[in-house]
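A.B. asks: Predicted structure and sequence below. I'll ask about it afterward.
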Amino acid sequence: MSRLKGVADRDSRTGFRAERRDCGASVPQGLLKAARKSGQLNLSGRNLSEVPQCVWRINVDIPEEANQNLSFSAAERWWEQTDLTKLIISNNKLQSLTDDLRLLPALTVLDIHDNQLTSLPSAIRELENLQKLNVSHNKLKILPEEITNLRNLKGLYLQHNELTCLPEGFEQLFSLEDLDLSNNRLTIVPASFSSLSSLVRLNLSSNQLKSLPAEISGMKRLKHLDCNSNLLETIPPELASMESLELLYLRRNKLRFLPEFPSCKLLKELHVGENQIEMLGAEHLKHLNSILVLDLRDNKLKSVPDEITLLQSLERLDLSNNDISSLPYSLGKLHLKFLALEGNPLRTIRREIINKGTQEVLKYLQSKIKDDEPSQNNSVTETAMTLPSESRVNVHSIVTLKILDYSDKQAVLIPDEVFDAVKSNIVTSVNFSKNQLCEIPKRIIELKEMVSDVNLSFNKLSFVSLELCTLQKLTFLDLRNNFLNSLPEEMESLIRLQTINLSFNRFKILPEVLYRIPTLETILISNNQVGSVDPQKMKTMENLITLDLQNNDLLQIPPELGNCVNLR
């Protein structure tokens, strides 16, 4: 509670004196009285053309009720009031705000969306406690440089204005987590945006952007990036290194090629509809292991590769309005919930089947699948001494992207030439997924001083070798779709591990060693046989945010998990 301390000195003309003017019918005294108690004032939709002085001075002037009650023993002590922390004056007709805004230094939320503001006062710099500022749906052409003083700001909503640029020093908003700049007139994104290291959600849609800076990859926590409805022709390859990215929207641009995302292992939704993409190849698909939604509608695709089956997690696929004449029968192997095909010149599937919906199309494709594998009598069995025919190493990925990629080779071992190719280069990511590995290559220990990401998913691993436990810098480990039922105790030496994916294995319990890795933020262990978790040990995992236990043998979720405040 505040006793009106620390506000009088913000207005030299008056300290602690009687309220000077009536706010009129637009702001009833009862509303102000309630606001002094709650610290919140909602004046939205009151047809205001200016903010009444009594609002700015709510914690400065003596309220009207003081005239009726001067007793210190009174039940309602008017001199005890809460500083205003939340002010909503949206949906009015405000054209400007005065510098009296500085009289509300305790504000944490200021919502003035849907007005007619053309500028913000420089006094906004004094709202140092502000955490959320919503000035969307106004007529702002520029932002004052003083806005960069709001170092505690977490949410900034500037959508639907007339901004053409951002002020110098914008990158000083270090605490910003949610930034919406959509529906403005921006032509560039400053390279300095990379300093917004706390940003989780960035909306740049409906601007006039022709490119994105490579430095955008510096936003290591960014999960949601919306660049819909711009003029983008290419995407910087550095975008592929944004490890936290989960949702990417690139609809309605001028893209001709689908970007590759070798390090975006958490990417769940990719929306690239309404572009000019002509080709979809294996190189575009092989890294999208976690993708749930793939939107390719309204492009110029002529075919769908068999490698579409690599997207084992895919639930929604939109291929409508392309130039596709046939579909691979292997598409029927996917567990799609939604498949859009309208607007394509399909010749191999009858229209009546398509009209019956997704499941009928998948059944039809499944019925057409033929066993294309050669008979055992005519085939050469691949052994530890027989290398796969495609044993070439992508040296370009090693040098430019720092990725050692030998995925989707169906290899029973990783050839020495793969590790030899690293030479003196720095490698931070290893991808050996979609092979036939029964054990982790011993030479992976050679990368222990550099590698942070390892993908061994879709193999035949039944145990985790101790060599993996030497990777001291490991932050991301993908072991899904193997035959694992336990993890070695030595894994507790992975002191930087943040994400581990154990889905689609044979675990019956949550491995004990995981409780002893305090840095873990994400554990994905769906589609196993886990029957229980230890909520008491789970409470010690203070950094754990995501725990995915779906499709296991749990009869109930322990209610004690509700005490894990960060868990979702």
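C.D. replies: Okay, I see it. What you see is a predicted model, and the numbers here were worked out from it, not measured in a lab.

A.B. asks: CA atoms for contacts and neighbours, from now on please.
C.D. replies: Fine.

A.B. asks: Show me where the stretch 151-300 of the chain has its helices.
C.D. replies: For the stretch 151-300 of the chain, the helices defined by DSSP state H, counting those that start in this stretch occupy 282-285.

A.B. asks: quick one: the strands in it?
C.D. replies: 155-157, 178-180, 201-203, 224-226, 247-249, 269-271, 293-295 (DSSP state E, counting those that start in this stretch).

A.B. asks: Likewise for the stretch 401-550 of the chain?
C.D. replies: Going by DSSP E, counting those that start in this stretch, the stretch 401-550 of the chain shows strands at 403-405, 429-431, 453-455, 476-478, 499-501, 522-524, 546-548.

A.B. asks: Centre of the chain to the fifth one, how far?
C.D. replies: Its chain's average C-alpha position is 16 Å from that of strand 499-501, according to CA atoms, centre = their mean, to the nearest Å.

A.B. asks: buried stuff in it?
C.D. replies: In terms of neighbour count (16 or more other CA atoms under 10 Å), strand 499-501 has its buried residues at Thr499, Ile500, Asn501.

A.B. asks: Is it correct that the first one is in contact with Leu477?
C.D. replies: Yes. Checked against CA atoms under 8 Å, the pair Thr499 and Leu477 is within contact range at 6.3 Å.

A.B. asks: Other residues contacting stretch 119-126?
C.D. replies: For stretch 119-126, contacts defined as CA atoms under 8 Å, 6 or more residues apart in numbering pick out 96-102, 105, 139-150.

A.B. asks: if we go to 10 Å?
C.D. replies: Here stretch 119-126 makes contact (CA atoms under 10 Å, 6 or more residues apart in numbering) with 95-107, 130, 135, 138-151.

A.B. asks: Alongside the first one, take a look at this:
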Amino acid sequence: MRVGPGCGRLQRRGLSPGFERGSPADATVYPAIMSHRGGSRFANRRPGSGFQPRSTEPPVPAGLIKTARKSGQLNLSNRELSEVPQSVWRINVDPPEESHLNVSFSANDRWWDQTDLTKLILASNKLKCLSEDLQLLPALTVLDVHDNQLSSLPCAIGQLLNLQKLNISHNKLKELPDELWNLRSLKSLHLYHNELERIPEGIGQLVHLEELDVSNNQLLTVPSTLGDLSNLLRFSLANNKLKSIPSDINKMKSLKLLDATHNELECVPPELAKMASLEQLYLRHNRLHHLPEFPSCKYLKELHVGNNQIEYLNSAHLKNLSAISVLELRDNKLKSLPDEIILLQDLERLDLTNNDISSLPYALGNLPKLKSLLLEGNPLRSIRRDIINRGTQELLKYLRSRIQEQPTGQDDSCSATAMTLPSESMTNMYTMGTQKVLDYSDRKAIVVPDEVFDAPDRIPITTVNLSKNLLTGVPSRISELKATVTDVNLGFNKLSSVSLELCTLEHLIHLDLRNNSLTSLPMEIRRLQRLQTVILSFNRFKEFPNAICHIPTLETILISNNQVGSIDAFQLMQLDKLTTLDMQNNDLMQVPPELGSCVNLRTLLLEGNPFRNPRAAILARGTTAVLEYLRNRIPT
């Protein structure tokens, strides 16, 4: 029998140096080869007897070992093993028993061409320790020893430099060896359900880690070096005893899921708001008294903060959650919801179970994607129980029917289907100092007294609320706040134009001009280069204000219930951050196909316009379907 090219591997496995690649060999040579190195172990065995485990080792079927040599994978889970057989550790070192037989081997049985073991599963056994012989498997990329009785790890684990996935969950580990941090190729590390009281700072060396689960331990703190894990995508700290999270966590620029459920957190670091990639945040069962603000979490889709002690929710908490689809607030102490809930246009599930809410904002009924609204355990007085029991859609229908037609004090020139108002009402100096809000709303005032603008003195005002008045112009003194103000609400007034003083507020992020008599915006509004949200609903626009298309930071444009007859898709395509466009109830006769090229749009609302295409059936299928329909009709 002529030996194939793979025989050169025999030297690497400790066989005779004389057995070289390409050298001729007869099957009768194999016994001599085996006697050269430990061959006597096989000398007294019957031909065909197969692999016989040592008497001290739990039985491992010979077929599994043979298959593992070919596939590079070995699964020994659920075998009642109290120790790992030596033959497993040496599977790539010792030749198999059949190598001494006087037979010819087919291509499928050439044991000298075996594959190095890359995947070893020892889960759900009775292992109390792992041998240092673990180092004999340097090619391992996956090691799974979860659900055993391990109280420590061997130092040799640090030599598995190719390891990418390590699962040692459901064991009895109290500490981790420093050698573990040598595994720089590691992408997934599961340490949950152990007895760890600390995570060493060396964990920051695992820079390629994408998944880390240290939940269900006894952790009191976690090291700041976790911030060095810049490639981490999923991180679970649930079910520990953490009182705080290090601020350096904001360095995890790739993190999409953070789970800190069931801890003792009383607050979360404000730096959490800088984690722009975060999509899912779980903070349930902690001791939070208020929500953090999320100025940069533009992709946050799920926020779970149930079972805390949260007492209020205001516009600052909601204004940057434009992508949120699940908001879970059950088992808190909320007494009300702000009307800014209407900005959550992608919201599909809202859980308010077991709070102290006595009434709901009617604007809630206008959320287009809301499918589940849970209200059990609230002292609701304004909604009959039988309406709640009919389900979410009937409840939303009821809320829509109760939307206030117009605020007290406005004449018939304002729209008859105006939405309800933002509920920011801080009127004393204490709240002005703590909330940085200048509030002069719902006064039916024709002008804003100078005393209002004198009141802040040196307080850095960030929010100005002048809604629900009878203002015909923007107060000129508003420009005095241009250094700090980021949010202006002038809704529900009688504005017929926007003054240039408003255009000087270069730090402005949110501008609410709903329910006025505006027909246009000045070109100078393009100076607001940080503006993210503009609300122009219920005005008298006949043309789309293209001036705002020169503000690249815009994410949300609400211009429903006007008389806009056309839109320039090419202008809107310049807004590469635009995610929400509400054009409902206007006079659009056609929708330009090029609008489908606005690929970042997540919410496009076009109902209530006189165009024939897209048809109502397509609109009902949602934004994705509408954009696809439009793209397919772009002329080539």
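C.D. replies: Received, thanks. In this text the structure is predicted, and so the values were computed from the model without any measurement.

A.B. asks: Drop the TM-score for these two in here.
C.D. replies: Superposed pair, TM-score by TM-score structural alignment, normalised by the length of structure 1: 0.77. Supporting alignment: 501 aligned residues with a CA RMSD of 3.9 Å.

A.B. asks: Which neighbours do Thr499 and Leu477 of structure 1 have in common?
C.D. replies: In contact with both Thr499 of structure 1 and Leu477: Asp453, using CA under 10 Å, 6+ apart.

A.B. asks: Distance-wise, check Ser375 of structure 1 relative to Thr381 of structure 1.
C.D. replies: From Ser375 of structure 1 across to Thr381 of structure 1, the span is 11 Å (CA to CA, to the nearest Å).

A.B. asks: before we move on, what about Trp79 of structure 1?
C.D. replies: From Trp79 of structure 1 to Thr381 of structure 1 the distance is 87 Å (CA to CA).

A.B. asks: Neighbour count: these two, which is higher?
C.D. replies: Counted by other CA atoms under 10 Å, Trp79 of structure 1 and Thr381 do not tie: Trp79 has more neighbours, with 17 against 9.

A.B. asks: residues of stretch 61-73 of structure 2 that come out buried?
C.D. replies: Buried residues in stretch 61-73 of structure 2 (16+ other CA under 10 Å): Ile65, Lys66, Ala68, Arg69, Lys70, Gly72, Gln73.

A.B. asks: got a list of contacts for it?
C.D. replies: Taking CA under 10 Å, 6+ apart as the rule, stretch 61-73 of structure 2 contacts 50-53, 74-76, 87-88, 91-92, 96, 108-121, 139-140, 142.

A.B. asks: Just put the strands of the stretch 401-550 of structure 1 in TSV and tack on distance to Lys254 of structure 1.
C.D. replies: TSV is the format used below for the strands of the stretch 401-550 of structure 1 (distance: least, CA to CA, whole Å):
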stretch	distance to Lys254 of structure 1
strand 403-405	28
strand 429-431	30
strand 453-455	32
strand 476-478	33
strand 499-501	34
strand 522-524	35
strand 546-548	36
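
A.B. asks: Leaving out the residues flanking it, which one is nearest to the residue positioned nearest the centre of structure 2?
C.D. replies: In structure 2, the centroid-proximal residue (CA atoms, centre = their mean) is Glu279; its distance is 1.8 Å. Nearest non-adjacent residue to Glu279 of structure 2, counting by CA to CA, 6 or more residues apart in numbering: Leu300, 3.9 Å away.

A.B. asks: Which residue in structure 1 aligns with the one you found?
C.D. replies: Mapped onto structure 1 by TM-score structural alignment, Leu300 of structure 2 lines up with Leu267.

A.B. asks: Go ahead and confirm its match touches Leu239.
C.D. replies: No. In this structure Leu267 of structure 1 lies outside contact range of Leu239 using CA atoms under 10 Å: 11.9 Å.

A.B. asks: For those two, list the residues in contact with both.
C.D. replies: By CA under 10 Å, 6+ apart, the residues touching both Leu267 of structure 1 and Leu239 are Leu245, Phe261.

A.B. asks: The closest residue to Ala66 of structure 1 other than its chain neighbours: how many residues sit nearby?
C.D. replies: Sequence neighbours aside, Trp78 is the residue nearest to Ala66 of structure 1 in space, at 6.4 Å (criterion: CA to CA, 6+ apart). Neighbours of Trp78 of structure 1 under the rule other CA under 10 Å: 20.

A.B. asks: what about Ile199 of structure 2, how many residues close to it?
C.D. replies: 16.

A.B. asks: How about the contacts made by the counterpart of Ser247 of structure 2 in structure 1?
C.D. replies: Alignment note: Ser247 of structure 2 maps to Ala214 in structure 1; criterion TM-score structural alignment. By CA under 10 Å, 6+ apart, Ala214 of structure 1 lies in contact with Ala191, Ser194, Ile235, Pro236, Pro237, Glu238, Leu239.

A.B. asks: again, only using 6 Å
C.D. replies: Pro236, Glu238 (CA atoms under 6 Å, 6 or more residues apart in numbering).

A.B. asks: on that earlier part again, quick check: of the buried residues of stretch 61-73 of structure 2, which lies closest to Lys253 of structure 2?
C.D. replies: Gln73 (34.3 Å; CA to CA).

A.B. asks: distance of the closest one from Gly158 of structure 2?
C.D. replies: Taking CA to CA, one finds Gln73 of structure 2 at 21 Å from Gly158 of structure 2.

A.B. asks: Gln435 of structure 2 now?
C.D. replies: Taking CA to CA, one finds Gln435 of structure 2 at 52 Å from Gly158 of structure 2.

A.B. asks: So for the two, which sits in the more crowded spot?
C.D. replies: Gly158 (20 against 14).

A.B. asks: what do we get in structure 1 for the more buried one?
C.D. replies: Using TM-score structural alignment, Gly158 of structure 2 pairs with Arg125 in structure 1.

A.B. asks: Check for me that its match belongs to a helix.
C.D. replies: Yes. Counting by DSSP: H, G, I helix; E, B strand; the rest coil, Arg125 of structure 1 falls inside a helix.

A.B. asks: On the three-state scheme, the nearest residue to it once chain neighbours are set aside is what?
C.D. replies: Computed as CA to CA, 6+ apart, the closest residue to Arg125 of structure 1 that is not its neighbour in sequence is Glu146, at 5.0 Å. The three-state assignment at Glu146 of structure 1 reads helix, by three-state DSSP.

A.B. asks: Glu146 of structure 1 pairs with which position in structure 2?
C.D. replies: So Glu146 of structure 1 corresponds to Glu179, using TM-score structural alignment.

A.B. asks: Over to Asp295 of structure 1?
C.D. replies: Aligned partner of Asp295 of structure 1 by TM-score structural alignment: Glu328.

A.B. asks: can you tell me which residues contact its match?
C.D. replies: Neighbours of Glu328 of structure 2 in contact, by CA under 6 Å, 6+ apart: His304, Val305, Gly306, Leu350, Asp351.
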